[in-house]
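Pasting the sequence and the predicted model now:
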Amino acid sequence: MTDELLSVKHLVTTFRTADGHVQAVRDISFSVKKRETLCIVGESGCGKSITSLSIMGLLPSNGFIESGSIEFEQQDLAKMKKQQLQKVRGNKISMIFQEPMTALNPVLTIGYQLREPLRIHQKLSKKEAHKKGIELLKQVGIPYPEKRMKQYVHELSGGMRQRVMIAISLACHPSLLIADEPTTALDVTIQAQILDIIQNLKDQLGMGVIMVTHDMGVVAEIADRVMIMYAGEKVEEGDVQSIFENPQHPYTIGLLKSVPDVDKPSILLEAIPGTLPNINEEISGCRFHPRCPFATERCKQEIPEEYQINNQHKVKCWLREDAKNDSDFQVISTT
């Protein structure tokens, strides 16, 4: 019996625009196991959130999955109809959104929003759902939970709102939790508390977690494995130790060099030159080559192959070509 919860294969997510169809996610593959945290990392606009919304079936009206599969519990979510997905969302797969003020309904009490998924998916009575809601608020560390059940979103602090979002997402004990920048706009103390809550609940409930973030500090704190995305593509994937100690892609190296190191305060931070390309901007070869200090003519003309560094570590970069004769390297795909 496999521990694999989710398997995404060759996912392509496309948007209809005035300029025609544009691909926001370009042929990415990855998996998530039980009790594992996968962090999806990259700059804003790289396709991280669109990947998570593709899994949840919550793309905007002009977005659609063009090709690929999203297998969860031996079912392909990409082929499910809306009614089928509704039975999975909030029940077996839940999501914590980036901004609780927009994700939570301001005209409904916290209690109502906690009870609703329990009544829909778990078929609990209103009284049973209310009791369960109080337990969930206690579980995520909210004081005076009975009082909070009667309150509205505007009566809670930012950290409290995010805890409520976590409580709602965990109401039905999902197998997979997707957290989209869950610590954005929170101070560092509250950030640490939120990450601890997610980590502890992951261990208690045996969930798999996908954490979408641009913060390498969060990655170091919570990740088991890391997938680096750039301009809609996966450029590197590996266990957290390999990514931090032996990064292979110039983009990954650039991200790490832009993060301050408290143990080496004298080292100057380095910014990645240039900007992320527009979603509809077609770039030949490697999409990172206009910003890459190591780009060659081949990088500008040919899409890189994916190389396997070891069992846990993969990278798409022509710079690895020179390591082809090393037994630790092998070409695993051409896209």
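Thanks, I have the structure now.

Every contact and neighbour count from this point should use C-alpha atoms.
Noted.

For the lengthiest helix in the chain, list every residue counted as buried.
Secondary structure assigned by DSSP state H gives helix 188-205 as the longest helix of the chain. Residues of helix 188-205 classed as buried: 190-191, 193-195, 197-199, 201-202 (neighbour count, 16 or more other C-alpha atoms under 10 Å).

What is that helix packed up against?
Secondary-structure packing of helix 188-205 (3 or more C-alpha pairs under 8 Å, 6 or more residues apart in numbering; DSSP states H and E): helix 158-169.

Just the angle for the helix it packs on relative to helix 188-205, thanks.
If you take axes from the mean of the first three to the mean of the last three C-alpha atoms, to 10 degrees, helix 158-169 sits at 20 degrees to helix 188-205.

Comparison target, given below:
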Amino acid sequence: MEAKENVLLDIKDLHIWYRVYGGYLKVLNGVNLILREGERVGLVGEAGCGKTTTMKSILQILPPGDFLIPKGEIYYKGKDILKMNSSEIQRLRSREIAMIFQDPTAALNPVFTVGTQIGDVIKYSIALEEKKVHKEKIKILSVKALKEVSLPDPERMLVNYPFQLSGGMRQRVCIAMAISSNRNLLIADEPGTSLDVTIQDQILRLLKEIVEKKGTSIILITHSLGVAREMTDRIYVMYAGTIVETALTKDLFRNPVHPYTKGLLASVPKLSGGGIAKGIPGRIPDYLNPPQGCRFQPRCQHATCSCAENPPQLFEVEKGHLVACYLAQR
């Protein structure tokens, strides 16, 4: 099983349900995830499989009153986030963990300048350590953060409004806000999804450089296996609210074991051609009434009676390579 040394984040058996008119959407179904200090981890899977919900639960920014956590623990530096009080959560958000959202237009307030927004983030993080924060210091740190993300003329950028910037520039501003104070963990939720391919590549390269330079741990949420392969040390594959496979990135691509992981890899278009890439038949199950056993069972060509009755537990097929599938246990 996975070693526990230098563990920064440890999610254990996390269940999250959303309250809707017909009952509860049982989205997360026993998620387990470990992140070590300085590690780059990818969380991959189809849209709607619970990746963003998992990450939002870490920062406690799920919609209030609309969700329920019937079971699970989220340990950050040995402390359970789900048991923290409001002041501890505020410190966590301002000093320890930052999140970059996939839509920079929605993440930035259109009626405030870039300088006001990044300045508020810096002021809030410094205020916990210093009683009085000087405006000049905030400006210096704001310019420094914008320079780190390679934005041209950062002093002029401070007086611009988000709508005056391109999509790529807005995403760089969001990254600057995330790194404006030293964070131990950076969560990037598909940071290039709303951008064109060229700008997406620039943003991902920038993130990689910043993480390597600062030694920051990062969780990269993506549905692109190519991006995960280039950006991460280790990958978690998620399907319908469950972790179905995890391994070192090189081991996962060398030896995928779970049928879902194999299906994802087979779905990737190849530059060499060879016909249209295969998709995975079927769709993600209804969370109001999910399958009793393995949630991938209705779409799996190798499913047996055991798959329909009981959900498989993570099984170690080789060192550090865990798979939740009865096929792996044979």
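Now that the structure is in, tell me what you want to look at. Everything numeric in this text was worked out from a predicted model, so none of it was measured.

hmm, back to that, would you reformat the buried residues of helix 188-205 of structure 1 as JSON lines and include distance to Q308 of structure 1?
Converted to JSON lines, the buried residues of helix 188-205 of structure 1 look like this (distance: C-alpha to C-alpha, whole Å):
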{"residue": "I190", "distance to Q308 of structure 1": "38"}
{"residue": "Q191", "distance to Q308 of structure 1": "34"}
{"residue": "Q193", "distance to Q308 of structure 1": "36"}
{"residue": "I194", "distance to Q308 of structure 1": "34"}
{"residue": "L195", "distance to Q308 of structure 1": "31"}
{"residue": "I197", "distance to Q308 of structure 1": "34"}
{"residue": "I198", "distance to Q308 of structure 1": "31"}
{"residue": "Q199", "distance to Q308 of structure 1": "29"}
{"residue": "L201", "distance to Q308 of structure 1": "33"}
{"residue": "K202", "distance to Q308 of structure 1": "29"}
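
and the longest helix of structure 1, which stretch of structure 2?
The counterpart of helix 188-205 of structure 1 in structure 2, using TM-score structural alignment, spans residues 197-214.

once aligned to structure 1, how far is the matching stretch on average?
Stretch 197-214 of structure 2: mean distance to aligned residues in structure 1 after superposition is 1.3 Å, counting by mean C-alpha distance after the TM-score superposition for structure 1.

List of residues touching that stretch?
With contacts defined as C-alpha atoms under 8 Å, 6 or more residues apart in numbering, stretch 197-214 of structure 2 is touched by 149, 168, 171-172, 175, 191-193, 217-218, 231.

and which of those is nearest G48 of structure 2?
Lowest distance from G48 of structure 2 to those (C-alpha to C-alpha) belongs to T193, with 14.7 Å.

Isn't T232 of structure 2 up against L43?
No. Counting by C-alpha atoms under 8 Å, T232 of structure 2 sits too far from L43 to count as a contact (9.5 Å).

between these two, which one's more packed in?
L43 (26 against 20; other C-alpha atoms under 10 Å).

which SS state does the residue mapped onto the more buried one from structure 1 fall under?
Alignment note: L43 of structure 2 maps to I40 in structure 1; criterion TM-score structural alignment. Three-state assignment for I40 of structure 1 (DSSP: H, G, I helix; E, B strand; the rest coil): strand.

I40 of structure 1: what's it in contact with?
Taking C-alpha under 8 Å, 6+ apart as the test, what I40 of structure 1 contacts is 48, 210-213, 226-229.

Out of these, give me the one that has the most neighbours.
K48 (30 neighbours).
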